[in-house]
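>>> just a sequence and a predicted model for now, questions to come.
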Amino acid sequence: MQIYRIDHVAQVTGDLDAQVALLEGLFGFRRVRSWDNPAEGTRGTRLEIPGSRGQAWEVVAPAGEGSALQTFLDDHGGRPGLHHVGAEVPDLEAVRAELEVRGIKPTDGARGRWLEASLSPPEHGPGVLFRLRGPGSLDMCGDSSASVPESSTPSGPSLGVVALDHICQAFPDRDVLAGWYHGLAGFTQVWRTPDDEHPDMADLVLNVPGSTICWEVIMPRGEDSFIERFLDRNGPAAHHVTFEVDDWDKALAACRHHDIPTFDDEEGVTDGAAWKHTFIHPKHTGGVLVQLFWEERPGVWVRSDKVPPPWT
C-alpha cells in the first residue's frame, strides 16, 4: 500500500472549546474550519500547524446519540488523548486488500469514505489508529458540513511552533516494527541510535513517503525501562508527538505565561551546533505527551538528515 500524504493528527476530547482555546493560545495554531455533525456523532475543529505544509491538528468531540467518539472516551476512562492519524492513499480498495492479506481487518468509515485500522502487526495488539482516505471527498472526521469559524486573537505568547516533526510509537522491538512498516507502506529508516547509547531505550526514525512528518519507534532496554511500563499500560500505542520551535527561550517563556510546566529538559551540541528539547505532560495538553525541540542548524537533533546505509 502507498501513503502519499499525512493529512492530520486527531485528538479526542470531551471539551472541544477548551481544547481549541489551548491549541490557539499556547501552541499558536489557527482555526481553519469547524463542524457539528450529530448524524455522524462528531463535533470538531481543524487547526493549521505553522510550517507543516498542509498537515493539520484536528480536535474531535462526541455529538448526538450513540457517538463512537463517546464510546472511545468511555473505553479510556473518559480521558482525552490522541485518536487517530489521518492519511491519504491513492486507492482505498487496494489498501483494504493489502491490510486483509496481512491479517488486519479495517473498519469502514461513514458511507465508505475512509477506512480505519491500526497498521501495526496484528499479533501485537492494537497500535496507533490510522484513518485512511482515498481520492474524492476531503471529509474524514464528519466535517462535510464544516464552516469557516470567526477568526480569534488569543492573548499572550505562544510556543512559536514551526513544524510537526514526528509521531513516536512505543513497540517491543524497533527493527520488527520498522521492517513491518517498510514492507507495508514503504517507510524508510533515516536515523537510529546505537543499541547501547541509552540504558533504558533505543530508537529509530522512519521517513513517511510523501510527508514531511517522520515516524519514531522507541523500544525498551534494561530491567526498568519507562517504555516497558508504557507498553504494559497501553500496548504499542503512540507515545508522544514532537514539535519544532523557532526560539527556545520564547517557547519556555510561553509555557511560564500559560502556567504550563515542562520536564526532562536536555541539551547538547552535535557537529558544532546546539540543540535542546523538553516535554509537556499530557494533563496539560489534553491527553497527549508533547515534546518540544529546537536546533541551531537543521539536522543536528533526532530528526537527522544523515541517511544510513540502504535498508537491509
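That came through, no problem. Numbering: from 1, shown residues only.

>>> switch to C-alpha atoms for all contacts and neighbour counts from now on
Will do.

>>> secondary structure class of residue 175, three-state.
Look at residue 175: counting by DSSP: H, G, I helix; E, B strand; the rest coil, its state is helix.

>>> included below, for side-by-side comparison, is a second structure:
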Amino acid sequence: MDFFDNHKKLFRTALALFLGLTLIVAILPAINNQKNNAPLPGSAPLTKNEHAGKKSFIANGCVACHTQQVRNVDMDKVFGDRPGIPADYARIEREDFWRNTATLMGTERTGPDLTNVGKRQPSMAWNLLHLYQPRAVVETSIMPAYPWLFKVKKNADTSDITINVPDEYRKGIQGEIVATQEALDLVAYLQSLKQTPLPTGKKPMKFLYKREKPKVANNAASSGDNLPDGGKLYAANCQACHQANGEGLKGAFPSLVGSQVVLDDDIELFVDIIMNGYNAREEYAVMNAVGTDNNLSAEEVTAIINHERTSWGNDADPVTLEEVQKIMEFLKLTSEK
C-alpha cells in the first residue's frame, strides 16, 4: 500500500508507462513505416515555384476547405483515378524542425478534393481567373476571392501574365489585371497535384460501395444508341470553362452557342478537340485534353457532343456512337505513330 501513498512513485510509474507506450505504439511503427515507404516511380519533388505555391496555399487558408485524399469509396472516384496510398505522400517532408505541413490531407470538403486537380483542371487561365473571382467561372461557388494576389497595371509588360475578367467583376477597374508571382506560384502548385500512375502490373485498390448508375437514353440520339446523360457529363467536364449556358467567357473561353465546330456535319475536329485539346485561337486560353485526361469513353464523348449540338438554341443533327468510335480509333492510331 505504500506504493499508492507515494505520489512520487505513482507519477514516475505513470510517466514510464506513458513513454514506453508512446515508443511502442507511435514512434517505432512510424520509423518502420518511413523505412518501408518510398515514392512511386515517376513521381517528382516540388520545384522551387511549386513549393512557394504550397506555402501560399497554406497561408491563404486553402487547407481549411480542400482535402488532398482520395478514399477508397465510390463517391470519391470523381476526384482521382484510384484511391490514395501512402506512397503518394512519400516525398512530402517537414518544412523545418518547427513546422510540419506534411500531406495537407485536410479534414473536410467544403470545396472539391484537390488530389488530382492538376489533371482535372490544368488550364492556367482558368485557375488564375478562379483565384481572382471564383464566381466568374463557377456561378454558385462559395469560395472567397483572392484579388490581392493580382495587381492592376495601366499597360502590362510583355512578360506579365494578364487575366481576362468579365466586366461585371471588374468593378470599374481601369487597366489590365496582372497575376503576381505568388498567384503564379500557387497555380503552379495546384497544377502539380496529379496522381502518379502505379508501376506496370500493380493494381490499385478498388473503390468500395459502388453504386451502379443506370444509363439513360439520350433524347438527341436518333440512332437509338443507349447513351449516358450528356447534360451531366457536360456539367462535370466542360461547364467550368464554357459555362452552364454554353456562352463561355469573353476573351477567356469560347462560346459553344452557334459554334461552327459544334454544328459542323464533319465532327472529326470536334472529337479531336475533346480528346486532344486545342491551342489554335490566340484570343482564348489553351484547352486541355479533357477526353484523354478524364478517360472519357466513346459513349460519353458522343453524349457530350449531342448535348452541345442540341442545347442553347443549337439545332444540329445528333451524331452516332459508331461515328465517334471510328474517329477516336483513328486519332489513337495517329497519335501512336
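Alright, I've got the coordinates. Predicted, not measured: the structure shown is a model, and the values here were computed from it.

>>> please state their TM-score.
Once superposed, chain against chain, the TM-score is 0.26 (TM-score structural alignment, normalised by the length of the first structure); 148 aligned residues with a Cα RMSD of 6.9 Å.

>>> doesn't residue 60 make contact with residue 37 of the first structure?
No. With contact defined as Cα atoms under 8 Å, residue 37 of the first structure does not count as touching residue 60 (10.7 Å).

>>> what's the overlap in contacts for these two?
With contacts taken as Cα atoms under 8 Å, 6 or more residues apart in numbering, the residues that reach both residue 37 of the first structure and residue 60 are residue 43.

>>> more crowded one of the two?
residue 60 (29 against 18; other Cα atoms under 10 Å).

>>> show me the contacts for the closest residue to the more buried one other than its chain neighbours.
Distances taken as Cα to Cα, 6 or more residues apart in numbering place residue 44 nearest to residue 60 of the first structure, at 4.2 Å, with adjacent residues excluded. The contact partners of residue 44 of the first structure, taken as Cα under 8 Å, 6+ apart, are 16, 34, 35, 36, 58, 59, 60, 61, 141, 143.

>>> which SSE is the fifth one in?
Take DSSP states H and E as the rule and residue 58 of the first structure turns out to sit in strand 56-62.

>>> can you name the element that comes right after that strand?
Downstream of strand 56-62 of the first structure (by DSSP H and E), the next one is helix 68-75.

>>> buried ones in that following helix?
68, 69, 70, 72, 73 (16 or more other Cα atoms under 10 Å).

>>> could those be laid out in a markdown table, adding distance to residue 48 of the first structure?
Putting the buried residues of helix 68-75 of the first structure into a markdown table (distance: Cα to Cα, whole Å) gives the following:
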| residue | distance to residue 48 of the first structure |
| --- | --- |
| 68 | 25 |
| 69 | 22 |
| 70 | 25 |
| 72 | 25 |
| 73 | 25 |
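
>>> farthest-apart pair in the residues you listed, please.
68 and 73 (8.7 Å; Cα to Cα).

>>> run the angle between the strand holding residue 58 of the first structure and helix 68-75 for me.
Strand 56-62 of the first structure and helix 68-75 are oriented at 80 degrees to each other (axes from the mean of the first three to the mean of the last three Cα atoms, to 10 degrees).

>>> just checking, what packs against strand 56-62 of the first structure?
strand 5-12, helix 16-25, strand 42-48, helix 68-75 (3 or more Cα pairs under 8 Å, 6 or more residues apart in numbering; DSSP states H and E).

>>> list the helices and strands the longest one packs on?
Taking 3+ Cα pairs under 8 Å, 6+ apart as the contact definition, the neighbouring helices and strands of helix 16-25 of the first structure are strand 42-48, strand 56-62.

>>> let's see it at 10 Å
strand 30-37, strand 42-48, strand 56-62 (3 or more Cα pairs under 10 Å, 6 or more residues apart in numbering; DSSP states H and E).

>>> deepest of those, which one?
When these are scored by mean count of other Cα atoms under 10 Å, the highest mean neighbour count falls to strand 56-62 (a mean of 25).

>>> give me the angle between it and strand 42-48.
Using the same axes, to 10 degrees: strand 56-62 of the first structure against strand 42-48 is 160 degrees.

>>> before we move on, back to that, what's the closest of the helices and strands packed on helix 16-25 of the first structure to residue 257 of the first structure?
strand 30-37 (19.3 Å).
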